[in-house]
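all I have is the shape, not the residue letters:
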């Protein structure tokens, strides 16, 4: 495996980095795979964020998976919120999953909640 990693590194490019990460993850070396994914992300592979999040969710490392999927959302991955809600529901956090589906994330990446606007926002000036 380590010899193959040398070849992936020499090949360069995000595809080779992701292939290396996939091989490492398949060999139960997920933490090492994540370092390769990070390199792919640094090279512009946004989908690598979602890949890492999915592997972490499969390994029951939900908090870490959510961190990676939030990074994917920040990078413009439109499916990131859907994945996060799916994993929350799968972990039995049904209320959080539903709120995320309905209201999305706050700018700080906490789950948004329903809110009522203040009356001042509803009343037009001069009326």
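Arrived safely, thanks for sending. From a predicted model like this one, the values you see are computed outputs, not experimental measurements.

from now on I want contacts and neighbour counts done on CA atoms only, so please keep to that.
OK.

hmm, who's touching whichever strand or helix holds residue 48?
Element membership for residue 48 (DSSP states H and E) is helix 47-58. The contact list for helix 47-58 (Cα atoms under 8 Å, 6 or more residues apart in numbering) reads 18, 25, 30, 34, 37-38, 40-41, 62, 64-69, 71-72, 77, 80, 87.

another structure for you, compare them:
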């Protein structure tokens, strides 16, 4: 009964394909670890199937599954990756916004990049705040860059502090840049004066 004798070459080829398919390590529908299943499918080069499993992982509470799906699909389509990052952002993964913005910036679509960075910033992502500042700097909009950099500083972002110093220098505001470098910020967001800084250590 196990012999293929007497069947056509076409049927033999079909039977061989079925046997190969059955022998592969295919995930089962009741797999209890959808993220691992998705990663395994990626290794096997089965991207579309992997995306389905990443989506299932997200539905089961994996907070970074959709972001991972976006990264996985990037090699195929940047626009598709942005779509997945958007889904991730809408599912409360705030860091997905600056990742989508980075793609748009690399595509030369700066206005869309700014929109994405601002969405992330409004959602509380400090990385997005600083990226808006850099993008504004690169577009020559230094006043706006300073304002966004200051906002990033309020989150405790040390990189944004040094960026603000740099931006002030670029504007020719060397005295302010020097004061900020030496004495930091006041609680109201203004640059501290020397006596204020010293008084704070008395």
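Perfect, I can see it now. Worth saying up front: this structure is predicted, and the values here are computed from it rather than measured.

show me what residue 57 of structure 1 aligns to in structure 2.
If you follow residue 57 of structure 1 across to structure 2 using TM-score structural alignment, you land on residue 137.

report the buried members of the contacts of helix 47-58 of structure 1.
Buried by 16 or more other Cα atoms under 10 Å: 18, 25, 30, 34, 37-38, 40-41, 62, 65-66, 68-69, 71-72, 77, 80, 87, out of these.

now, these that are in helices?
Using DSSP state H, the subset of these located in helices is 18, 25, 30, 34, 37-38, 40-41, 62, 65-66, 68-69, 71-72, 80, 87.

buried sites along the helix holding residue 48 of structure 1?
Residues of helix 47-58 of structure 1 classed as buried: 47-57 (neighbour count, 16+ other Cα under 10 Å).

for the residue positioned nearest the centre of structure 2, which non-adjacent residue is closest in space?
The residue lying closest to the centre of structure 2 (Cα atoms, centre = their mean) is residue 99, at 2.9 Å. Nearest in space to residue 99 of structure 2, with sequence neighbours left out and distances taken as Cα to Cα, 6 or more residues apart in numbering, is residue 85 at 7.3 Å.

relative to residue 50 of structure 1, how far out is residue 86 of structure 1?
13 Å (Cα to Cα, to the nearest Å).

correction: the previous question concerned residue 119 of structure 1.
To residue 50 of structure 1, residue 119 of structure 1 is 40 Å away according to Cα to Cα.

what ranges does structure 2 have for its helices?
So, for structure 2 - with DSSP H - the helices run 9-23, 34-43, 47-59, 65-73, 78-90, 95-106, 110-122, 126-138, 142-153, 158-170, 174-183, 194-199.

return the list of helices and strands in contact with the fifth one.
Helices and strands touching helix 78-90 of structure 2, by 3 or more Cα pairs under 8 Å, 6 or more residues apart in numbering; DSSP states H and E, are helix 65-73, helix 95-106.

need the contact partners of that helix.
64, 66-67, 69-74, 94-97, 99-100, 103.

which of those residues count as buried?
Applying 16+ other Cα under 10 Å to those, the neighbour count classes 64, 66-67, 69-73, 94-97, 99-100, 103 as buried.

mind checking how far the equivalent of residue 102 of structure 2 over in structure 1 is from residue 16 of structure 1?
Alignment note (TM-score structural alignment): residue 102 of structure 2 maps to residue 22 of structure 1. Distance check for residue 22 of structure 1 against residue 16 of structure 1: by Cα to Cα, it reads 10 Å.

and residue 110 of structure 1, what's its match in structure 2?
In structure 2, residue 110 of structure 1 lines up with residue 190, judged by TM-score structural alignment.

distance of residue 73 of structure 1 from residue 88 of structure 1?
Applying Cα to Cα, the value for residue 73 of structure 1 to residue 88 of structure 1 is 16 Å.

over to residue 4 of structure 1?
Look at residue 4 of structure 1 and residue 88 of structure 1: by Cα to Cα, they are 35 Å apart.

more neighbours: these two, which one.
Ranked by neighbour count (other Cα atoms under 10 Å), residue 4 of structure 1 and residue 88 place residue 88 first, with 21 against 11.
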